[in-house]
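Student: sequence first, then the predicted structure:
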Amino acid sequence: MPDPVAALADEGPRAAPASLGELFIAFTLLALQGFGGVIAIAQRELCERRRWLTAKEFVELLGTAQVLPGPNVCNLSLMIGDRFFGWRGAAVALAGMMAAPLVLMLILAWLITLLPHGSTANGLVRGALTGIAAVAAGQIVGTVLRLAAPLKQHPLKLGPCLALVAAAFGMMAWLHWPLVWVLLGLGTATCLLTYAALRRRAA
């Protein structure tokens, strides 16, 4: 009997970074584009522009990154770097994701401390950040819609997948359940349902 897990096998990455330097530059540029979260543009950059991952692979890696402790984007960069260059790639990808934003934030924090408290300039900075936050929220919503496309090929079919998405949203947004319980409960149930669907398909 065929391995049911093999039913989810994909073609693999269509391209690959040529060197650790290219990997570092790619994640540095990715980090500099991400206000309010790099996930909002990571799929477009890694799947469509650089073609390092398929959309399905990206969703699978992102799902794993969300289950693991720590920031999602850091987990994602570690896994993608390791995929191409092992532990060296993981370290370089994470460094690319963290270095430039860290330097920029330290510079901005220093500049803000130079402004007099309650000054007009200080208020303009806060207003600008509040306005950009709305744009970041729109980016995240758009990314969610784009990442939903691979669900059409999911073994559970689109209808059950959307029902699980709605259940997760309800648990988090309305019931205010802790994320760990949503992941352990709904995530475990989804894994078991997917495995059962793959077994039926393989049979």
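Tutor: Nice, I can see it. Computed from a prediction, not measured in an experiment: that's the story for all the values here.

Student: from here on, contacts and neighbour counts on C-alpha atoms
Tutor: Will do.

Student: how about the residue most central in space within the chain: what's its closest non-neighbour residue?
Tutor: The centre of the chain sits closest to residue 39, judged by CA atoms, centre = their mean, with a distance of 4.1 Å. The shortest distance from residue 39 to any non-neighbouring residue, by CA to CA, 6 or more residues apart in numbering, is to residue 73 (6.7 Å).

Student: burial measure for that neighbour, as a count.
Tutor: Per other CA atoms under 10 Å, the neighbour tally for residue 73 reads 19.

Student: same thing with residue 191?
Tutor: Neighbour count for residue 191, taken as other CA under 10 Å: 11.

Student: and the strand or helix carrying it, how far from the chain's centre?
Tutor: Per DSSP states H and E, residue 191 falls inside helix 188-202. Chain-centre distance of helix 188-202: 24 Å, with CA atoms, centre = their mean, to the nearest Å.

Student: structure two is appended below for comparative analysis:
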Amino acid sequence: METHNIPTRRELFTGFFGIGIIGFGGVLPLVHHMLVLRKGWLTDAEFTELLGLGQILPGPNVVNLSVAVGGRFHGASGALLAFSGLLLAPFCIAMLLVSLYQQYRGLPALQQVLAGLAPVATGLIFGMGLRLAARLERSSWCIALAVATFVAIGLLHWPLLPLLLVMVPLAVTLAWHLQKEPT
């Protein structure tokens, strides 16, 4: 494990709680910033590895990532604290927003605000993806798999699960075989 700092249980909870408060929805770029850039708990490679794990498990990626990070540092208690920290504030905020939305859902201004949030979230995720891609291995097979996956999902609109069932084993097998080859 190449981490620079090992968080305490309290730091895990408060770090993820802070993300939950300021980043309601679309928090992946904020989690990356906290874990890698600000706190130094993970390297970019470790973040990418744990994010990949979170993406293949059922459930929201960031929630899975919080459990993996918490578990990595403090086992089951760390996983529970990171998970609880991440979801406590959004849960309370969601309950408040649901009651407010029920009262004011017909207002045109509210509809315009909601329509404006989607491109902002898309931009944040795209920016984080570019930052992570800049640090990844640039072998021809990695690029080919990334392009093929993008074309299949983004352009051809193939279903995600069957595509993942093919691409993940293919990528793992290629990485394993190419890693064993002498350089």
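Tutor: That came through fine. Quantities reported herein were computed from a predicted structural model and do not represent experimental measurements.

Student: what TM-score do the two superposed chains give?
Tutor: Here the TM-score for the pair of chains, by TM-score structural alignment, normalised by the length of the second structure, is 0.93; 183 aligned residues with a CA RMSD of 1.6 Å.

Student: give me every residue that touches the aligned partner of the residue nearest to residue 39 of the first structure in the second structure.
Tutor: Matched to the second structure by TM-score structural alignment, residue 73 of the first structure sits across from residue 62. By CA atoms under 8 Å, 6 or more residues apart in numbering, the contact list for residue 62 of the second structure reads 27-28, 31, 51, 54.

Student: does residue 43 of the second structure really touch residue 36, like I thought?
Tutor: Yes. Between residue 43 of the second structure and residue 36 there is a contact under CA atoms under 8 Å: 5.6 Å.

Student: who wins for most neighbours among the contacts of residue 62 of the second structure?
Tutor: Most neighbours among those, by other CA under 10 Å: residue 31, with 23 neighbours.

Student: show me what that one aligns to in the first structure.
Tutor: Applying TM-score structural alignment, one finds that residue 31 of the second structure aligns to residue 42 in the first structure.

Student: got the contact list for that match?
Tutor: residue 30.

Student: what does the one 5 residues further on give?
Tutor: By CA under 8 Å, 6+ apart, residue 47 of the first structure lies in contact with 53-55, 58.

Student: could you dump those residues into TSV and include secondary structure?
Tutor: Formatted as TSV, the contacts of residue 47 of the first structure follow (DSSP: H, G, I helix; E, B strand; the rest coil):
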residue	secondary structure
53	coil
54	coil
55	helix
58	helix
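
Student: please identify which of those residues is nearest to residue 31 of the first structure.
Tutor: Residue 31 of the first structure has its nearest neighbour among those in residue 58, at 16.8 Å by CA to CA.

Student: mean distance, the host helix or strand of the residue nearest to residue 39 of the first structure to its aligned residues in the second structure?
Tutor: Using DSSP H and E, residue 73 of the first structure maps to helix 72-114. Mean deviation of helix 72-114 of the first structure from its aligned counterpart in the second structure after superposition (mean CA distance after the TM-score superposition for the first structure): 0.7 Å.

Student: can you give me the buried ones in whichever helix or strand comes after that helix?
Tutor: The first helix or strand that comes after helix 72-114 of the first structure along the chain, using DSSP H and E, is helix 120-147. Within helix 120-147 of the first structure, the residues scored as buried using 16 or more other CA atoms under 10 Å are 122, 136, 139-140, 143, 147.

Student: in a markdown table: these, plus distance to residue 112 of the first structure.
Tutor: Shown next, in a markdown table, are the buried residues of helix 120-147 of the first structure (distance: CA to CA, whole Å):
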| residue | distance to residue 112 of the first structure |
| --- | --- |
| 122 | 7 |
| 136 | 22 |
| 139 | 26 |
| 140 | 27 |
| 143 | 31 |
| 147 | 37 |
